[in-house]
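K.L.:
Structure, please.
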Amino acid sequence: MQQQIMPTLFVGHGSPMNALEDNPHTSSWRGLGEQLPQPRAILAISAHWYTRGTYVTANIRPPTLHDFHGFPPALYQCDYPAPGAPELTKEIQHLLQPLEVELGDDWGLDHGTWSVLMHMYPAAQIPTLQLSIDATRSPEFHYRLGQQLQPLRERGVLIIGSGNVVHNLARIDWREDAAVPSWAEGFNQTVRAALELGDHQSLIHYERAGHDAQLSVPTPEHYLPLLYIAGASTADDKVSFPTDGIELGSISMLTALFSPQAAR
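P.N.:
Presented below is the predicted three-dimensional model:
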């Protein structure tokens, strides 16, 4: 029986507190876990594993990393005990040749991964691993790695990129009625339109959006996971947006799902 082609997903994960909160965004993540085909394994590319070189986790039982500070004690008590996927590690190393992908035994699942998966797959039953983002490489390099990972979708692997299209901590507005600045809304809509049109060159060369891009992506680590997911998509996919919106004035919660047409 032929393996069902998995969708691929970019999630705007926002604050670590989303792990504990019930809001429209976390509700959409729970809905995705209920609606998507059950994956054989999950490969996550999180903004929070930003390295020199490319690494993949090889833990039999990856630890839950609390890679943040200053949050309530309940957040540090969160545990996401998903099993690892050592056999998938070898598949990834093979697919990404000739790039050398090293084993990241000192990493586990950071909050960019588990804060989302706690809602999507609360039973933590699906083998999960992470691929790091090489900070020394260009956006086009990361897009091409996504293309090389595309065959995993045919092998039952759900590829998830976790970051934020707009992520400027220096411009956060903590007021409940914080207005959304035009640069944040403008860049979020530019990216969403490029995704709808399949204009991946505009996604790769996001700096062409000028001032909006400079403020929305002051550093690239939260944006780059989107390029892996765009790269892993195909022309036969249909893109949808399970949730969207700008939180705290400068954090985009845009989530983009690429689904095979036959699966819809």
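K.L.:
switch to C-alpha atoms for all contacts and neighbour counts from now on
P.N.:
Fine.
K.L.:
Check which helices and strands the strand or helix carrying Val11 sits against.
P.N.:
Take DSSP states H and E as the rule and Val11 turns out to sit in strand 8-12. Secondary-structure packing of strand 8-12 (3 or more CA pairs under 8 Å, 6 or more residues apart in numbering; DSSP states H and E): strand 157-163, helix 224-232, strand 255-260.
K.L.:
Let's compare: structure for the following, please.
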Amino acid sequence: MGLPPVHFFSHGSTMMLGEESKSATYWKQCGDEALAHNIKGVVMMGAHWDARGTNRIDVATNPDPQKSPVAYVHPSKYVDYKLVPDVSTGNRIVGMLNAAGLNARTNETFDWIHDTYLILIRMFPGRCPPTTIVSMNARFDPHLHARVGSVVAQLREENYLIIGTGGAVHNLYRNHWWQMLRHTDNFAMPVPPEAAMMEFRQSFEDVFLRNCKPGMRKGTLTSGVTRLMKHPQFRDAHGTDDHFMAACFVAGVIDASEGIADDGAVLGAEDWELVNMCNSQFTVGKWVSQAA
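P.N.:
Sure, this is the predicted structure:
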């Protein structure tokens, strides 16, 4: 049985749940592959939940979470989808993080937000697998989030699928909202994306694809991803830091997983939304190549 790959997904706007896209097709493909390999569960870090305090990370252990409403998406797309929280794995992850020196706590009241369940619905439309959601930390230290990823990386050996869901280029202040608000068309491109968005998008791709290949020194991907926060166009591409932390988390998982980077990274799909939002979908590792 092969070990699971690791995914960094750009979830985009809420309308990515309601509208068909290349990204949605790829998410479903990845979900089908995961089910075919009988994953034990999913561990996710999103972009819309952060814990306050130095080194504090919360882990969702609400046994019956509700869903926050999704704007511009018909309720039939998500209201009846049954969430399946993995409380026992959540408690275990808290122990793992605390043992690593982090201030991890369970959160028994957290209700899930579209950044995570949008991806789950697209990947697993038939039934949600047991899922654990790990929060960010509100200080948005990229190295801290990579460290969280390095701690949970060992769960891959037990056939857990690890996903970070944020954004490659995700700046709500720079998006063009008129076409979506007036015509419910999130994919309209009346003008090209701004040069800064294109530049950062290419740098993001370069970091993932060039630092995941045979012979790379361990830690190279984490160094590259965290260094992107000093990119001249980072603040153009990310008006806030929250949607970038999942990429740091994924980099930590990959660098702590023996051999996975040797299989390379692929840009599985990509959609531009609202002119300036680039939803890039990356996968590192392959099921087949890691078969025993």
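K.L.:
Fetch the TM-score of the aligned pair.
P.N.:
Superposed pair, TM-score by TM-score structural alignment, normalised by the length of the first structure: 0.90. Supporting alignment: 259 aligned residues with a CA RMSD of 2.1 Å.
K.L.:
quick one on the thing from earlier: export the helices and strands packed on strand 8-12 of the first structure to CSV and tack on distance to Gln35 of the first structure and mean neighbour count?
P.N.:
What follows is those, written out as CSV (distance: least, CA to CA, whole Å; neighbours: other CA atoms under 10 Å):
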stretch, distance to Gln35 of the first structure, mean neighbour count
strand 157-163, 13, 28
helix 224-232, 19, 28
strand 255-260, 12, 23
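K.L.:
As JSON lines, the ones you listed with distance to Pro16 of the first structure would be great.
P.N.:
Below are these laid out as JSON lines (distance: least, CA to CA, whole Å):
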{"stretch": "strand 157-163", "distance to Pro16 of the first structure": "12"}
{"stretch": "helix 224-232", "distance to Pro16 of the first structure": "17"}
{"stretch": "strand 255-260", "distance to Pro16 of the first structure": "16"}
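K.L.:
all helices in the second structure, in order from the N-terminus.
P.N.:
15-18, 22-36, 87-99, 114-123, 142-152, 178-183, 195-210, 220-227, 234-237, 245-255 (DSSP state H).
K.L.:
What about Glu176 of the first structure, how many residues nearby?
P.N.:
Using other CA atoms under 10 Å, Glu176 of the first structure has 9 other residues around it.
K.L.:
Then Glu258 of the second structure?
P.N.:
Glu258 of the second structure has 12 neighbouring residues, counting by other CA under 10 Å.
K.L.:
likewise Glu194 of the second structure?
P.N.:
Glu194 of the second structure, neighbours per other CA under 10 Å, totals 15.
K.L.:
Likewise for Arg144 of the first structure?
P.N.:
By the measure other CA under 10 Å, the count of residues near Arg144 of the first structure is 17.
K.L.:
same question, Phe141 of the first structure
P.N.:
Using other CA under 10 Å, Phe141 of the first structure is surrounded by 15 other residues.
K.L.:
which residue lines up with it in the second structure?
P.N.:
Per TM-score structural alignment, the equivalent position to Phe141 of the first structure in the second structure is Leu144.
K.L.:
Against Ala60 of the second structure, how distant is its match?
P.N.:
Remark: distance between Leu144 of the second structure and Ala60 of the second structure (CA to CA, to the nearest Å) = 19 Å.
K.L.:
and what of Arg139 of the second structure?
P.N.:
Counting by CA to CA, the gap from Arg139 of the second structure to Ala60 of the second structure is 19 Å.
K.L.:
Neighbour count: these two, which is higher?
P.N.:
Ala60 (26 against 16).
K.L.:
Looking at the second structure, which strand is longest?
P.N.:
Assignment by DSSP state E gives strand 41-51 as the longest strand of the second structure.
K.L.:
Pull the contacting residues for the closest residue to Asp237 of the first structure other than its chain neighbours.
P.N.:
In this structure, Asp237 of the first structure finds its nearest non-sequential neighbour in Pro260, 4.4 Å apart by CA to CA, 6 or more residues apart in numbering. Shown in contact with Pro260 of the first structure (CA atoms under 8 Å, 6 or more residues apart in numbering): Ile5, Met6, Pro7, Asp236, Asp237, Lys238.
K.L.:
Can you find the partner of Val284 of the second structure in the first structure?
P.N.:
Checking with TM-score structural alignment, Val284 of the second structure has Phe258 as its match.
K.L.:
Run a quick check on that match versus Val11, I expect a contact.
P.N.:
No - judged on CA atoms under 8 Å, Phe258 of the first structure makes no contact with Val11 at a distance of 11.5 Å.
K.L.:
tally of neighbours for the nearest residue to Val284 of the second structure once chain neighbours are set aside?
P.N.:
Excluding the flanking residues, the one nearest Val284 of the second structure by CA to CA, 6+ apart is Ala265, at 4.3 Å. Counted with other CA under 10 Å, the neighbours of Ala265 of the second structure add up to 24.
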